[in-house]
Every structure is written in structure tokens, then in C-alpha cells.
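A.B. asks: have a look at this fold, sequence not included:
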């Protein structure tokens, strides 16, 4: 029979494992996206947000 303390400890343990997994997945995905961006920029493909605006050009014109 499971005691209350065991149930609480298992619940907290499961929460820690799940949140840790989500953090790890987020970090790994961020690294992968940075690698993808670096590859694209090495090919000469630039992000629109990094393009220099010409003088007199409104933000709405882009």
C-alpha cells in the first residue's frame, strides 16, 4: 500500500523529470536552430530583420 509521503515524493519526482526533459529539449532545439541559421547565412541567405534599410524607406515598405 502506498503512503501519502510516497505518493507525494513520486509526484514531485515525475514533475522534476518532465520539466527537466522539456528544458533539455528546448536547449537542444535552440542549438539546432542556431546551427541551421549559421548554415543558411554561410550560403548567403540572410534574415529579413538583419537587412539594412535604405534612407527614406518606411518600415511598412519592407
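C.D. replies: Yep, that arrived. Keep in mind the model is a prediction, meaning the values are calculated, not measured.
A.B. asks: switch to C-alpha atoms for all contacts and neighbour counts from now on
C.D. replies: Will do.
A.B. asks: just give the number of residues close to residue 40.
C.D. replies: Counted with other C-alpha atoms under 10 Å, the neighbours of residue 40 add up to 13.
A.B. asks: structure two is appended below for comparative analysis:
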């Protein structure tokens, strides 16, 4: 691993927060897609 010196904690925390936010955005997109697909199927079924 790259030596980060005295800023290692801050840098790793920033990476952790960034990864958590990206994972949250991916999860939110998947859930929104599933909801939209379900609503569209319901709309098509009901005419």
C-alpha cells in the first residue's frame, strides 16, 4: 500500500465515505428502476 504518512486516517476515511456514497447511489438507482418497472407493468396491465 502507498505510504500516506500522517494523513493516512483522513485519506482512508475520505475513500470510505466516497465508496459508501457511491454504493448508496447505485442502490438508490436499482430501487428506483425496480419501482418504475413495476409501475410501468401495472400501467400496461390496466390499460
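C.D. replies: That came in fine, so what should we check first? None of the values given here were measured: they were computed from a predicted structure.
A.B. asks: can you pull the TM-score for these?
C.D. replies: Superposed pair, TM-score by TM-score structural alignment, normalised by the length of structure 2: 0.86. Supporting alignment: 42 aligned residues with a C-alpha RMSD of 0.6 Å.
A.B. asks: under the alignment, what does residue 14 of structure 2 map to in structure 1?
C.D. replies: For residue 14 of structure 2, the aligned position in structure 1 is residue 11, judged by TM-score structural alignment.
A.B. asks: which element is that match on?
C.D. replies: helix 4-42 (DSSP states H and E).
A.B. asks: now the match of residue 14 of structure 2: how far from residue 37 of structure 1?
C.D. replies: Distance from residue 11 of structure 1 to residue 37 of structure 1, counting by C-alpha to C-alpha, to the nearest Å: 39 Å.
A.B. asks: equivalent analysis for residue 18 of structure 1, please.
C.D. replies: Taking C-alpha to C-alpha, one finds residue 18 of structure 1 at 29 Å from residue 37 of structure 1.
A.B. asks: these two: who's more crowded?
C.D. replies: Comparing residue 18 of structure 1 with residue 37 by other C-alpha under 10 Å, the one with more neighbours is residue 37, at 15 against 12.
A.B. asks: aligned counterpart of the more buried one in structure 2, please.
C.D. replies: Taking TM-score structural alignment, residue 37 of structure 1 has residue 40 as its aligned residue in structure 2.
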